[in-house]
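*Asks:* my questions are about this predicted structure, shown below with the sequence.
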Amino acid sequence: MGAGLDNLSDLISFGLSPACFVVVRGITNETSHLGLVAAAVAVLLAGLLRLARFSCTTMRDGVFQGMPIPFAALTVFSVVLLDLPFFLVLLGVVTVAWLMVSNVEYPKPSGRWALPAVCWIVANVGA
């Protein structure tokens, strides 16, 4: 039961909160378009599918299939906070949602990949 609760907490923390942030940020910037709601739903559903695939499949050591949901949430927050034009925010959020459910392999941030992962986190938080 612990793995299911972990996935549920990840979905709320890294799927629902970025989706709500996209919608609220769009409303406060008076760009409340249906596209933002669709992008927010895409992030939430992609996170759900990503976590379901993660718990049901086994990958070879050292890689994830699809962008991990914490990195995706961090990227969505960064894209929205950059105050880019509406179309670029929409494109960025939908691209992140696609990367979560794609077959792209991401290395686990350990060993030689730890430094690039930390740099990515610092760059996103700095943005």
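*Replies:* Right, received. Where do you want to start?
*Asks:* can we go C-alpha only for contacts and neighbour counts from here?
*Replies:* OK.
*Asks:* and the gap between the residue most central in space within the chain and residue 78?
*Replies:* Centroid-nearest residue in the chain, with Cα atoms, centre = their mean: residue 72, separated by 2.1 Å. Distance of residue 72 to residue 78, given as Cα to Cα, to the nearest Å: 10 Å.
*Asks:* quick one, strands of this structure?
*Replies:* Counting by DSSP state E, the chain has strands at residues 63-65, 105-107.
*Asks:* so for residue 7, which of the ones you listed sits nearest?
*Replies:* Distance to residue 7, taken as Cα to Cα, is lowest for strand 63-65 among the strands of the chain, at 15.4 Å.
*Asks:* give the buried residues for that closest one.
*Replies:* Buried residues in strand 63-65, counting neighbours by 16 or more other Cα atoms under 10 Å, are found at 64, 65.
*Asks:* helices or strands up against it?
*Replies:* Secondary-structure packing of strand 63-65 (3 or more Cα pairs under 8 Å, 6 or more residues apart in numbering; DSSP states H and E): strand 105-107.
*Asks:* quick one: contacts for residue 15?
*Replies:* Counting by Cα atoms under 8 Å, 6 or more residues apart in numbering, residue 15 makes contact with 43, 44, 45, 47, 48, 69, 73.
*Asks:* grab the nearest non-local neighbour of the fourth one.
*Replies:* Which is residue 47. Closest residue in space to residue 47, ignoring its immediate chain neighbours: residue 15 at 5.5 Å, by Cα to Cα, 6 or more residues apart in numbering.
*Asks:* and the fifth one, by the same measure?
*Replies:* Spatial nearest neighbour of residue 48, chain neighbours left out: residue 11 (6.4 Å); criterion: Cα to Cα, 6+ apart.
*Asks:* and the comparison structure, right after this:
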Amino acid sequence: MNIRHYTSVADLVSIANASSGFLSIVMITMGNLVLAAKFILLAVIFDALDGWVARKINREDEYGFGKNIDSLSDIISFGVAPAMLLYMSYSSFGAPYLNLAVALLIVICGLLRLSRFNVITDASDDKFIGLPIPVTALVLGSFFLSGLFQADIALVIMGIVSLLMISTINYPKFRDIKIVAVSSILVVATLLPQNFLSNISYLPAKLLFIIILLYLIVVPIIDLYTRFIRSGPNVR
């Protein structure tokens, strides 16, 4: 059957996501890591838009084509591209292959996370089971562009991020328009040329990085506390 039978406008947005991830990898091979980081953040925007477009056009994904192309795009942009960026930004002097091990962990955990997502389709409307994979791009991209980047710290953070992706921690889905708007503005501002923002060139990336870190840290604490309360002994 013709490929046009399966595709919709939303899938074109997913392809733009994958294309951004591929261009990020190309920039990494050319040594332009700043532009590579911006391309993976651009991919996050496209990833957010494809679901919105699908809902707007009332897309009925009868064959699961949209879900699959979205996941395949995600593994390029939020698995392979961040892994390559981390690998190339870290000097292995003193710790040979450590950057390679963490980069590989990102890809493996990303594959496992997306495969689980496609099986259970994160049935709840208000939460993700495990950290959503676009966070790898948000945290590494914003950290790299923040002016605060340190490769050793990035290795630790991305190792934790990888394990959180395959955890059973419930991460909320933010649908509030104000939260989405602020996050989108920060991502777009981070993508702007530094000379355009003059003295505040690193501020959007710093704010974005801090917000993502809070999301990474606070949500597991709340989730584990909630589980502890629910499973604790009854006090009479």
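*Replies:* Sure, I can see it. Bear in mind that the values here come from a model prediction, so they are computed numbers and not experimental data.
*Asks:* contacting residues around the residue nearest to residue 48 of structure 1?
*Replies:* Per Cα under 8 Å, 6+ apart, neighbours of residue 11 of structure 1: 44, 47, 48, 51.
*Asks:* show me which helix runs longest in structure 2.
*Replies:* Across structure 2, the longest stretch assigned as helix under DSSP state H is helix 203-231.
*Asks:* cool, structure 1 as well?
*Replies:* Max-length helix for structure 1 by DSSP H is helix 34-56.
*Asks:* need the contact partners of that helix.
*Replies:* By Cα under 8 Å, 6+ apart, the list of residues contacting helix 34-56 of structure 1 reads 3, 7, 11, 14-16, 18-20, 22-23, 26, 65-66, 68-69, 90, 93-94, 96-98, 100-101.
*Asks:* now those residues: which count as buried?
*Replies:* Of these, these count as buried by 16+ other Cα under 10 Å: 7, 11, 14-16, 18-20, 22-23, 26, 65-66, 68-69, 90, 93-94, 96-98, 100-101.
*Asks:* quick one: which of the residues you listed sit in helices?
*Replies:* The helices, defined by DSSP H, take in 7, 11, 18-20, 22-23, 26, 69, 90, 93-94, 96-98, 100-101 from those.
*Asks:* and the aligned partner of residue 42 of structure 1 in structure 2, how many neighbours?
*Replies:* Under the alignment by TM-score structural alignment, residue 42 of structure 1 pairs with residue 105 in structure 2. Neighbours of residue 105 of structure 2 under the rule other Cα atoms under 10 Å: 20.
*Asks:* quick check: buried residues in the longest helix of structure 2?
*Replies:* Using 16+ other Cα under 10 Å as the test for burial, helix 203-231 of structure 2 gives 203, 204, 205, 206, 207, 208, 209, 212, 213, 216, 219, 220.
*Asks:* residue 97 of structure 1 versus residue 21 of structure 1, what's the distance?
*Replies:* Distance, residue 21 of structure 1 to residue 97 of structure 1, by Cα to Cα: 15 Å.
*Asks:* show me what contacts residue 145 of structure 2?
*Replies:* Residues near residue 145 of structure 2 by Cα under 8 Å, 6+ apart: 34, 37, 190, 202, 205, 206.
*Asks:* do I have it right that the fifth one meets residue 194?
*Replies:* Translated: residue 205 of structure 2. No: proximity of residue 205 of structure 2 to residue 194 does not meet the contact threshold set by Cα atoms under 8 Å, at 11.0 Å.
*Asks:* map the residue nearest to residue 47 of structure 1 onto structure 2.
*Replies:* Using TM-score structural alignment, residue 15 of structure 1 lines up with residue 79 in structure 2.
*Asks:* what about the nearest residue to residue 191 of structure 2 once chain neighbours are set aside, how many neighbours?
*Replies:* With sequence-adjacent residues excluded and distances taken as Cα to Cα, 6+ apart, residue 191 of structure 2 is closest to residue 38, at 5.7 Å. Residue 38 of structure 2 has 25 neighbours, counted by other Cα under 10 Å.
*Asks:* now the one 3 residues further on
*Replies:* The number of residues packed near residue 41 of structure 2 is 31, by other Cα under 10 Å.
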